[in-house]
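>>> no sequence for this one, just the structure:
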């Protein structure tokens, strides 16, 4: 239990660090966008504001998903992370559209950004702060492997690229006389945000729809499962992921003359072996006498053949 509490505390610390850093970056980028009128800076501000919302949603998702199963949620609360992700997707999509419209209008109107030097300084400070946050998140991920924190980590990695893009856009505008660089970069950032929203929506929908594990992960699971000498076959394997919790259930064929006590011992051994390789999975095993099939189609096939 102490390890679980330690992981939860580390995850919360990473989420709180994200919220603190995003709040600081929103403040300085807000000033930068106001002082320069830069579309690229406005896009960076929008992205950081979304990072702040995402970090708050991550904290809420980690907290809710970490609650133990109860009478109304017997499989836990893991899908809270997917719901928070969908909320983020809506915000990101709206911001991308608004930024794209603003960039097109500025591209048509023309004009140069004001006080570009201040915008460059703001973006440089943002890069330093983001690097510090990423370092702490990597430390937490090495200990907890939290999916929610890993997703937040990706958000801030993309923020680094956006800050560099803002510096390039402002430098081209201010020092190279390329006045259309800023709105073009702003439009590019809008497309970047839209692409990120699309990818995040696919991951969230897969969790909510109880999508099967990736084939390579399932293959590793089957390889470990096949190690027990008293298994005569396995069928009707079903897998899914909910937040940071994996679930798997399957039927196994064993000697039909085996006693209930012996069969129970075998099931315990199988589960213990699987847990050493997949520690965060919840396993449900149904034993069948060898040859018994209650399913049809693919679910009736022995998945250990050829392993």
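Here it is on my side, so go on. These figures come from a predicted structure and were not determined experimentally.

>>> alpha carbons only for contacts and neighbour counts from here, please
Will do.

>>> what's the spacing between the nearest residue to residue 173 once chain neighbours are set aside and residue 271?
Among residues not flanking residue 173 along the chain, residue 179 sits closest, at 4.9 Å (CA to CA, 6 or more residues apart in numbering). Distance of residue 179 to residue 271, given as CA to CA, to the nearest Å: 64 Å.

>>> try this one next to it:
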């Protein structure tokens, strides 16, 4: 009994230290993102003034939106790292999802403006000047972006941050966009065909909208408390049912709030157990779940096995039957 309680205490203490380290990683990732975006804005603005290329303009617009998005991410991560308080007892993790949703809005707005500029350039063609200068700036952009994305992916693997994941998706898209801009400049300089540049810009705008859609979907799933994937829910059930004292379980509910996972379930135990024994069994089950899901908050409600009561699982099944009958 005491050993089970000690294991729970050790788990919670061991998890507290990485959380602080993960928070520092997330903050550093947001600072790096802002610094890279600001550097690229200056470089691309200079290149655009020399070349007047709408493809470079598209990349400049995207970097400008990246800077705004990165600032939003920085703010979102700072808020998400705040501990629970009286008004937010589940913590502030969803601030990351809000930041990611704001990023999606920035990217979509950038794509709309870029499409307008590209269509205008198709109607009123304009020769690109100093193409080599533009290519040099785009190569610099690629090197900086590769370094940033590599660091962001390291942070995402360690922390699971949704906001940094959305930011990384931006910059991963930028790599393809920068390559497309270089291709547009090379082809235009080689052929003299002015329509190549705005056509590439329209393709980049479509790519931005695609990325924004993915970001928005992931953010809305979190904000709407979408359940964890089926594989994770099955894993949770397997862990709970593996304990020898478990008779059954029901009403499993899961959700994601930033890098924190919330797991709630009803654990069915033999009715003759004492309260202390049921408590120790529950502690053991919670410890196993927290080992499998290190950033999880686990809440287990004990019930006598075979108790007939109203259940969420039953209501969900009935609602499903009604929808299928319509």
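Yes, it's here. Computed from a predicted structure; not experimentally measured.

>>> where does the residue nearest to residue 173 of the first structure land in three-state SS?
Following DSSP: H, G, I helix; E, B strand; the rest coil, we place residue 179 of the first structure in the coil state.

>>> ok, the equivalent of it over in the second structure - contacts?
Aligned by TM-score structural alignment, residue 179 of the first structure pairs with residue 194 of the second structure. Going by CA atoms under 8 Å, 6 or more residues apart in numbering, residue 194 of the second structure touches 125-128, 188.

>>> In the residues you listed, which residue is surrounded by the most others?
Counting neighbours by other CA atoms under 10 Å, residue 128 leads the contacts of residue 194 of the second structure with 21 neighbours.

>>> Which residue of the first structure sits opposite it in the alignment?
In the first structure, residue 128 of the second structure lands on residue 113 (TM-score structural alignment).

>>> Residue 146 of the second structure now?
With TM-score structural alignment as the criterion, residue 146 of the second structure pairs with residue 131.

>>> Check residue 79 of the second structure too.
Aligning on TM-score structural alignment places residue 79 of the second structure opposite residue 64 in the first structure.

>>> again, but for residue 47 of the second structure
The equivalent of residue 47 of the second structure in the first structure is residue 32 (alignment by TM-score structural alignment).

>>> same question, residue 13 of the second structure
Aligned partner of residue 13 of the second structure by TM-score structural alignment: none.

>>> hmm, back to that, what about the residue nearest to residue 173 of the first structure, distance to residue 38 of the first structure?
11 Å.

>>> Residue 77 of the first structure too?
Separation of residue 77 of the first structure from residue 38 of the first structure (CA to CA) stands at 42 Å.

>>> mind listing the helices in the second structure by residue range?
Secondary structure of the second structure (DSSP state H): helices at 2-51, 54-80, 95-123, 131-159, 162-191, 196-223, 230-242, 275-292, 312-325.

>>> By how much does the second one deviate from the first structure on average?
Average distance, helix 54-80 of the second structure versus aligned residues of the first structure after superposition (mean CA distance after the TM-score superposition for the first structure): 1.3 Å.

>>> What helices and strands are in contact with that helix?
Helix 54-80 of the second structure sits against helix 2-51, helix 95-123, helix 162-191, helix 196-223, with contacts defined as 3 or more CA pairs under 8 Å, 6 or more residues apart in numbering; DSSP states H and E.

>>> counterpart of residue 285 of the second structure in the first structure?
So residue 285 of the second structure corresponds to residue 270, using TM-score structural alignment.

>>> swap that for residue 36 of the second structure, please
In the first structure, residue 36 of the second structure lands on residue 21 (TM-score structural alignment).

>>> dump the residue contacts of its match.
The neighbourhood of residue 21 of the first structure, defined by CA under 8 Å, 6+ apart, consists of 129-130, 133.

>>> Let's have the residues you listed in TSV, adding neighbour count.
Formatted as TSV, the contacts of residue 21 of the first structure follow (neighbours: other CA atoms under 10 Å):
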residue	neighbour count
129	16
130	20
133	20
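
>>> Using a markdown table, lay out those together with distance to residue 12 of the first structure.
What follows is those, written out as a markdown table (distance: CA to CA, whole Å):
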| residue | distance to residue 12 of the first structure |
| --- | --- |
| 129 | 19 |
| 130 | 18 |
| 133 | 14 |
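
>>> wait, doesn't residue 69 of the first structure sit right on residue 245?
No. Residue 69 of the first structure is beyond contact range of residue 245, at 11.7 Å (criterion: CA atoms under 8 Å).

>>> neighbour-wise, which of the two wins?
Taking other CA under 10 Å, residue 69 of the first structure and residue 245 do not tie; residue 245 has more neighbours (19 against 13).

>>> Pretty sure residue 159 of the second structure sits against residue 22.
Yes. The criterion here is CA under 8 Å, and residue 159 of the second structure meets it with residue 22 at 5.7 Å.

>>> list residues touching both of the two?
Joint contacts of residue 159 of the second structure and residue 22 (CA under 8 Å, 6+ apart) do not exist.

>>> where's the match of residue 146 of the second structure relative to residue 166 of the first structure, distance?
17 Å.

>>> Please say which of those two ends up with more neighbours.
The neighbour comparison of residue 131 of the first structure against residue 166 (other CA under 10 Å) goes to residue 166, with 29 against 15.

>>> what residue of the second structure takes the place of the more buried one?
For residue 166 of the first structure, the residue aligned by TM-score structural alignment is residue 181.

>>> out of everything not next to it in sequence, what's closest to its match?
residue 55 (5.5 Å).

>>> residue in the first structure matching residue 95 of the second structure?
Residue 95 of the second structure maps onto residue 80 in the first structure, by TM-score structural alignment.
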